[in-house]
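Asker: Sharing a model prediction with you, sequence too.
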Amino acid sequence: MRDLRIGIDEAFRNFTRAYGETLEQLFHPIQLLLNFIEGMLIDSSWVIVLVALAGLVWLLSRNLKIVAGTIVALLLIGYFGMWEDTMRTIAMVSVCTLIAVVIGIPVGILMARSDRANATITPLLDMMQTMPSFVYLIPVVMIFGLGKVPGVIAVVIYAVPPIIRLTNLGIRQVPADVLEAAEAFGSSGRQKLMDVQLPLALPTIMAGVNQTIMMSLAMVVVASMIGVRGLGQPVLQAINNQYFTLGVMNGLAIVAIAIIFDRATQAYGKRLQKHLEAVHG
């Protein structure tokens, strides 16, 4: 076993030396996107960012209470000097959630439509969810070093299983009689998916998006260990130096961002479901 372990480690090191630069170039657009969003949030006037975020929450939720809570939370974050770190965290979570959704929903659809794919992918998801989050950092740091890209990759690996599982679950839970009715009207497989299954599965899919956001935020502190800046770094600093107040304040800022994301996406999912049900009868 010792020889096997040494052989695997050496093979992985050779792989990183041979293909590390190629992989860095492949993932470079992710870094550009993250830098763009982060720079836009940090370099813009805080008033403009506050209004833009409140406007986005309003467009998603159409709920004045959620918008008011968002404004109060962001003002308190700014008052206590955590604005810049919060903007970095929002940028990080936004990019990670976007990547997770782009990957997760198609994979979930594939699992729902193929029992073989479901049986093959489910053990991988089990492993991704039970593996200690620190383990994800080892291969990505060996390939990419310290920085934002390995942080994004580690967070996405940790956070993508819920959106895959719940997309699969939501589509499989669509009543059989509804699908039979769609078939009776001559709907193709694609039409059934787009016009029947996905609209009815939206609440479950949005629950998956919420869980992905929550898990991304939970990884913020862990990702700070490999150089990802944001609210996680002050928390890590507080742990190392026993700064109770610093840790609690930044932890509460993470909670506030989590609640804002959660309430806005939940409300949007409900509105979208009602709209699609009205359109498709």
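Answerer: Ah, there it is.
Asker: When you work out contacts or count neighbours from here on, use the C-alpha atoms and nothing else.
Answerer: Noted.
Asker: Now do the same contact list for the residue nearest the centre of the chain.
Answerer: For the chain, Thr97 is the residue whose C-alpha lies nearest the centre (CA atoms, centre = their mean; 2.6 Å). In this structure, Thr97 makes contact with 156, 159, 209, 212-213, 216, judged by CA atoms under 8 Å, 6 or more residues apart in numbering.
Asker: can you name the two of the residues you listed that are farthest apart?
Answerer: Using CA to CA, the contacts of Thr97 reach their maximum pairwise distance at Val156 and Val209, which is 12.2 Å.
Asker: Can you give the distance from the lengthiest helix in the chain to the centre of its chain?
Answerer: Of all segments of type helix in the chain, defined using DSSP state H, the longest is helix 244-280. Relative to its parent chain, helix 244-280 has a centroid offset of 12 Å by CA atoms, centre = their mean, to the nearest Å.
Asker: helices and strands around it, which ones?
Answerer: helix 46-61, helix 64-79, helix 83-113, helix 198-218, helix 232-241 (3 or more CA pairs under 8 Å, 6 or more residues apart in numbering; DSSP states H and E).
Asker: Could you tell me the angle between that helix and helix 83-113?
Answerer: 40 degrees (axes from the mean of the first three to the mean of the last three CA atoms, to 10 degrees).
Asker: before we move on, back to that, identify, out of the helices and strands packed on helix 244-280, the most deeply packed stretch.
Answerer: Greatest average neighbour count among the helices and strands packed on helix 244-280 goes to helix 198-218 (a mean of 23), per mean count of other CA atoms under 10 Å.
Asker: count of neighbours near the nearest residue to Gln197 once chain neighbours are set aside?
Answerer: Of all residues not flanking Gln197 in the chain, Ile171 sits nearest, at 5.6 Å (CA to CA, 6 or more residues apart in numbering). Residues lying near Ile171 (other CA atoms under 10 Å) number 24.
Asker: Also the one 3 residues further on?
Answerer: Close neighbours of Val174, defined as other CA under 10 Å, add up to 16.
Asker: tell me the SS of it?
Answerer: What DSSP: H, G, I helix; E, B strand; the rest coil gives for Val174 is coil.
Asker: and it, what does it touch?
Answerer: For Val174, the contacting residues are 197, 200-201, by CA under 8 Å, 6+ apart.
Asker: and the comparison structure, right after this:
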Amino acid sequence: MAEPNWLIDFPALDESTLRAFNRAVDDAYLSFTRTYGATIEDAFDPLLRFMVWFEHLMLGAPWWLVILAVAALAWGASRGWKLPALVVASFLAIGVMGMWEDTMRTMAMISVCTLIAVVVGIPTGILMSRSDRMKAGVVPVLDIMQTMPSFVYLIPVVMLLGLGKVPGLLAVVIYAIPPVIRLTDLGIRLVDKEVLEATDAFGASPWQRLWGVQVPLAMPNIMAGINQTIMMALAMVVVASMIGVKGLGQPVLRAVTNQYFAMGLLNGLAVVLLAILFDRVTQSYGRRMQRYRDESR
């Protein structure tokens, strides 16, 4: 075998060294999963119970009640008839095409993922806005979470928790949470300093200034972050179906595997309709909050 030319070939480690390194990493993680896997599964059991309950709630609710509730949310956001009409037409089309149950499962999954992303992401964004040192530490982590291929998240999660709802939820949340964190931090940092100075002049405490002034004025940016989080969560529907998460992703995956064009097209369009509806509703709420902020100045 010819000696490598270091002027042309990159001086990489030899294959035996790389294999030894990969084996050491795999063995360390396997040891971790065997030691702490059961404990971690028990810790996520309440989340699993909540997800199962919410999914059963969505599946057990009458179809007309679900459509009415979502249409009411759309009307509350837009205060017009066009968006509620789009909601009704979209859900009727989904139901007629026989995709109602899968759509409800997907909506339940996305709703829980968004709730977790909001509960974790908004406080994290607030802390980032109050500490440049924390922001410097969190931003690289967010960059990794957004750029790492989503399939890579599935490997350690599945090894630790197996197949099912919780691993899929964790993978979706990891992929989708960065926008709400970033835009919460940005929104609070963009609050006018003169407004904050006036708040301090009136003797407001830091807690009152945060929740009475900064967070309300930053809500349009926060809603934009929630919007992007929902969109990214929907983009993970098919990937999550690979580890046993039921919903619209599984028929798409079957269609790809078996080359069923019609099945893939219809279920893909159902995902698109959900994305459009979520996008329009959250954008409408964001615009209303923006108008309220402009009027309050």
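Answerer: Cool, got the structure. These figures come from a predicted structure and were not determined experimentally.
Asker: Give me the TM-score for this pair.
Answerer: Overlay of the two chains. TM-score (TM-score structural alignment, normalised by the length of the first structure): 0.95; 280 aligned residues with a CA RMSD of 1.6 Å.
Asker: about what we covered before: now do the same for the residue nearest to Gln197 of the first structure: its match in the second structure.
Answerer: Using TM-score structural alignment, the equivalent of Ile171 of the first structure in the second structure is Ile188.
Asker: I'd guessed that match sits against Trp211; true?
Answerer: No. Taking contacts as CA atoms under 8 Å, Ile188 of the second structure lies outside contact range of Trp211: 10.7 Å.
Asker: show me what contacts Ser224 of the first structure?
Answerer: Applying CA under 8 Å, 6+ apart, the residues near Ser224 of the first structure are 151, 230, 232-233, 236.
Asker: Can you tell me which of those is closest to Leu56 of the first structure?
Answerer: Using CA to CA, these come closest to Leu56 of the first structure at Gly230, 21.4 Å.
Asker: For the residue mapped onto that closest one from the second structure, which non-adjacent residue is spatially closest?
Answerer: Following TM-score structural alignment, the counterpart assigned to Gly230 of the first structure within the second structure is Gly247. Closest residue to Gly247 of the second structure apart from its sequence neighbours, by CA to CA, 6+ apart: Asp102 at 4.2 Å.
Asker: Could you do Gly251 of the first structure as well?
Answerer: Here the residue nearest Gly251 of the first structure, using CA to CA, 6+ apart, is Val235, at 7.0 Å.
Asker: What's the local residue count around Asn118 of the first structure?
Answerer: Neighbours of Asn118 of the first structure using other CA under 10 Å come to 18.
Asker: In which helix or strand does it reside?
Answerer: helix 115-130 (DSSP states H and E).
Asker: which part of the second structure lines up with the next helix or strand after that helix?
Answerer: Downstream of helix 115-130 of the first structure, the first helix or strand assigned by DSSP H and E is helix 133-144. Under TM-score structural alignment, the counterpart of helix 133-144 of the first structure in the second structure spans residues 150-161.
Asker: Any figure for the gap between the residue nearest to Leu231 of the first structure when sequence neighbours are not counted and Thr130 of the first structure?
Answerer: Once flanking residues are discounted, Leu231 of the first structure sits nearest to Asp85: 5.1 Å by CA to CA, 6+ apart. Relative to Thr130 of the first structure, Asp85 of the first structure is positioned 29 Å away (CA to CA, to the nearest Å).
Asker: OK, contacts around the aligned partner of Arg105 of the second structure in the first structure?
Answerer: Under the alignment by TM-score structural alignment, Arg105 of the second structure pairs with Arg88 in the first structure. Taking CA under 8 Å, 6+ apart, we find Arg88 of the first structure in contact with 38, 41-42, 229-231.
Asker: Just put those in a markdown table and tack on neighbour count, distance to His28 of the first structure and secondary structure.
Answerer: What follows is the contacts of Arg88 of the first structure, written out as a markdown table (neighbours: other CA atoms under 10 Å; distance: CA to CA, whole Å; DSSP: H, G, I helix; E, B strand; the rest coil):
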| residue | neighbour count | distance to His28 of the first structure | secondary structure |
| --- | --- | --- | --- |
| Glu38 | 20 | 15 | helix |
| Leu41 | 23 | 20 | helix |
| Ile42 | 17 | 21 | helix |
| Arg229 | 22 | 18 | coil |
| Gly230 | 25 | 20 | coil |
| Leu231 | 28 | 23 | coil |
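Asker: what's the neighbour count on the equivalent of Val271 of the second structure over in the first structure?
Answerer: In the first structure, the residue matched to Val271 of the second structure (TM-score structural alignment) is Ile254. Counted with other CA under 10 Å, the burial measure for Ile254 of the first structure works out to 23 neighbours.
Asker: ok so, going back, OK, contacts around the match of Gly230 of the first structure?
Answerer: Per CA under 8 Å, 6+ apart, neighbours of Gly247 of the second structure: 101-106, 237, 241.
Asker: next one: Ile164 of the first structure
Answerer: Ile164 of the first structure neighbours (CA under 8 Å, 6+ apart): 104-105, 107-108, 208.
Asker: if we go to 10 Å?
Answerer: 100-101, 103-112, 121-122, 125, 205, 208-209, 212 (CA atoms under 10 Å, 6 or more residues apart in numbering).
Asker: So it versus Tyr158 of the first structure, what's the distance?
Answerer: 12 Å.
Asker: Tell me the residue in the first structure aligned with Phe21 of the second structure.
Answerer: By TM-score structural alignment, Phe21 of the second structure lines up with Leu4.
Asker: and that match, how far is that from Glu10 of the first structure?
Answerer: When Leu4 of the first structure is compared with Glu10 of the first structure (using CA to CA), they lie 10 Å apart.
Asker: between these two, who's got more neighbours?
Answerer: Glu10 (12 against 9).
Asker: what helix or strand does that one sit in?
Answerer: Per DSSP H and E: helix 2-26 holds Glu10 of the first structure.
Asker: compared with the second structure, how much does that helix deviate?
Answerer: Helix 2-26 of the first structure, aligned to the second structure and superposed, deviates on average by 1.4 Å (mean CA distance after the TM-score superposition for the first structure).
Asker: Just want the angle from that helix to helix 133-144.
Answerer: Using the same axes, to 10 degrees, helix 2-26 of the first structure lies at 60 degrees relative to helix 133-144.
Asker: Can you name every helix or strand that helix 2-26 of the first structure contacts?
Answerer: When contacts are defined as 3 or more CA pairs under 10 Å, 6 or more residues apart in numbering; DSSP states H and E, helix 2-26 of the first structure packs onto helix 133-144.
Asker: Just give me the mean distance for the helix it packs on relative to the second structure.
Answerer: Counting by mean CA distance after the TM-score superposition for the first structure, helix 133-144 of the first structure comes out at 0.5 Å.
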